[in-house]
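Enquirer: Sequence first, then the predicted structure, then my questions.
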Amino acid sequence: MNDPRASEVLHPAESALFDETLSCDVALPAEFRLGSAVIRPGSAETLLRSVALVEDSRSDDGHDERGESSQHLLRLEAKLDLVMVLLGRLVRQGAQDLPLRPLRWSRRGIRLELGNRSSAVPGNLGVIRLQPCDWLPDHIDLPVSVLAEAATGSGAYYLWLRFEPVSDALEMALERHLFRLHRRQIAESRRGRES
């Protein structure tokens, strides 16, 4: 999950998106689409909140007896939300899988590593589509504006994308998801050093 070289990129867009904020270097199925599109932020928020409930319930010890039935109901709701999302995906099955890409993600935006130049210029609007977790084959769409594009030095290209304003609820869900990714990244790093 963590590539030390990925966080050492020197570019002004890197500072604009990642200085003094929590960020994660991960590889996720993702793609950038140039142009504006109809985005339903409520579906991204619902998906992220449901993923959070399911993932948080996986790490619970089950020793807290207070509110256990309400936690059960929340987990059941989250699972039903995910089933509904998956059913929606089955109906729209014509879409292709997203390519796995290295990216750096913060609450401000994303740096996406691409194989080819994107033909985007700073200021262009677009959509970043990504699969937020590996165990659920669904994606979220987030509105972005292009900050910059530059060659990586290894034949690929970095594309820096700033998130366009979203609802407070979606922003909170994104930050919570990033925190969980960051926590997982640290745990994997510790396990790697111990072995």
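Expert: Thanks, I have the structure now.

Enquirer: When you work out contacts or count neighbours from here on, use the C-alpha atoms and nothing else.
Expert: OK.

Enquirer: any idea how far the most centrally placed residue in the chain lies from residue 180?
Expert: The residue lying closest to the centre of the chain (C-alpha atoms, centre = their mean) is residue 132, at 4.3 Å. Distance of residue 132 to residue 180, computed by C-alpha to C-alpha, to the nearest Å: 11 Å.

Enquirer: Thought residue 139 was touching the residue nearest to the centre of the chain, still the case?
Expert: Yes: look at residue 132 against residue 139 with C-alpha atoms under 8 Å: they come within range, at 6.6 Å.

Enquirer: which residues are common contacts for these two?
Expert: When contacts are counted by C-alpha atoms under 8 Å, 6 or more residues apart in numbering, residue 132 and residue 139 have no shared neighbour.

Enquirer: hmm, back to that, how far away is the residue nearest to the centre of the chain from residue 76?
Expert: The spacing between residue 132 and residue 76, counted by C-alpha to C-alpha, is 20 Å.

Enquirer: ok, and here's another one to check against it:
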Amino acid sequence: MPGPDPHTLQPDEAEQYLFGDTLVSIESLPVRLVAVSAASSGDVQARAEWLLRLLGQIESGAPEHDEEHTDPSLRRIEAKLDLALDLLSSVLVSTRSSALTVDLRWSHLGVSFVSPQSSPIDRSGVLHLYLRSWLPSPLELPVRQLAQASDVGGERLWLAFQLDQPGLQRALDKLLFRQHRRHIAQTRREL
């Protein structure tokens, strides 16, 4: 998704671009920001879409229209099995230990958070979001830094998602909507 030139935005402009007229989620999540080559962006996005679809099936049991099975419970079992196999393959690689839990503000366009360390990326990289405590595999999304400013506790970063696959964009929208619904339900229970 093309956006503004990262070197022309001030923090307030980046804030408006990412969160102006869209659904925003605010939560504490472990994140890790890494620099990678742009050549791997397609693979990163395909894996992110796959992970978001599996997570959606596990959490809501919502049917996917392109699935061959019509039984929602069978689709959930298949999604859990796919996820379990992926987790087994990643057991040898533990990257979560280097992830920092931050207060994250995000929309389908990007994220903003205070990083206690300086940004490891110059212009673009991959943001690893650890969405669930029971899920050690991160959601990896290509990002481009829009702005950076000093803040209490470190540097506030504004990162725009660089998503060029419509399926990934839809899956991310669905995740944010589920997060929003979950937050509303929790707020109602607390009242």
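Expert: Alright, I've got the coordinates. Predicted model only: the values in this text are computed from it and were never measured.

Enquirer: helix or strand right after the longest strand along structure 2?
Expert: Assignment by DSSP state E gives strand 139-151 as the longest strand of structure 2. Per DSSP states H and E, the first helix or strand lying C-terminal to strand 139-151 of structure 2 is strand 154-161.

Enquirer: Give me the mean deviation of that following strand from structure 1.
Expert: Superposed on structure 1, strand 154-161 of structure 2 shows a mean distance of 1.0 Å to its aligned residues (mean C-alpha distance after the TM-score superposition for structure 1).

Enquirer: what range in structure 1 matches that strand?
Expert: With TM-score structural alignment applied, strand 154-161 of structure 2 matches the range 156-163 in structure 1.

Enquirer: from the chain's centre, how far out does that stretch sit?
Expert: Centroid separation for stretch 156-163 of structure 1 versus its chain: 14 Å, with C-alpha atoms, centre = their mean, to the nearest Å.

Enquirer: Also stretch 151-160 of structure 1?
Expert: Relative to the centre of its chain, stretch 151-160 of structure 1 is centred 20 Å away, using C-alpha atoms, centre = their mean.

Enquirer: for stretch 126-142 of structure 2, same thing?
Expert: Going by C-alpha atoms, centre = their mean, where stretch 126-142 of structure 2 is centred and where its chain is centred differ by 7 Å.

Enquirer: just stretch 180-195 of structure 1 next, same as before
Expert: On C-alpha atoms, centre = their mean, the centre of stretch 180-195 of structure 1 falls 18 Å from that of its chain.

Enquirer: Also stretch 179-192 of structure 1?
Expert: On C-alpha atoms, centre = their mean, the centre of stretch 179-192 of structure 1 falls 15 Å from the chain's centre.

Enquirer: Stretch 122-132 of structure 2 now?
Expert: On the basis of C-alpha atoms, centre = their mean, stretch 122-132 of structure 2 sits 7 Å off its chain's mean C-alpha point.

Enquirer: Now do it: distance from first to last residue.
Expert: With C-alpha to C-alpha applied, stretch 122-132 of structure 2 spans 28 Å between its terminal residues.

Enquirer: What helix or strand is residue 81 of structure 2 located in?
Expert: Counting by DSSP H and E, residue 81 of structure 2 is found in helix 72-89.

Enquirer: Only the buried residues of that helix, if you could.
Expert: Under the neighbour-count criterion of 16 or more other C-alpha atoms under 10 Å, helix 72-89 of structure 2 has 72, 75, 76, 78, 79, 80, 83 buried.

Enquirer: ok, and what's touching that helix?
Expert: Applying C-alpha under 8 Å, 6+ apart, the contact partners of helix 72-89 of structure 2 are 51, 54, 55, 57, 58, 61, 62, 63, 69, 136, 137.
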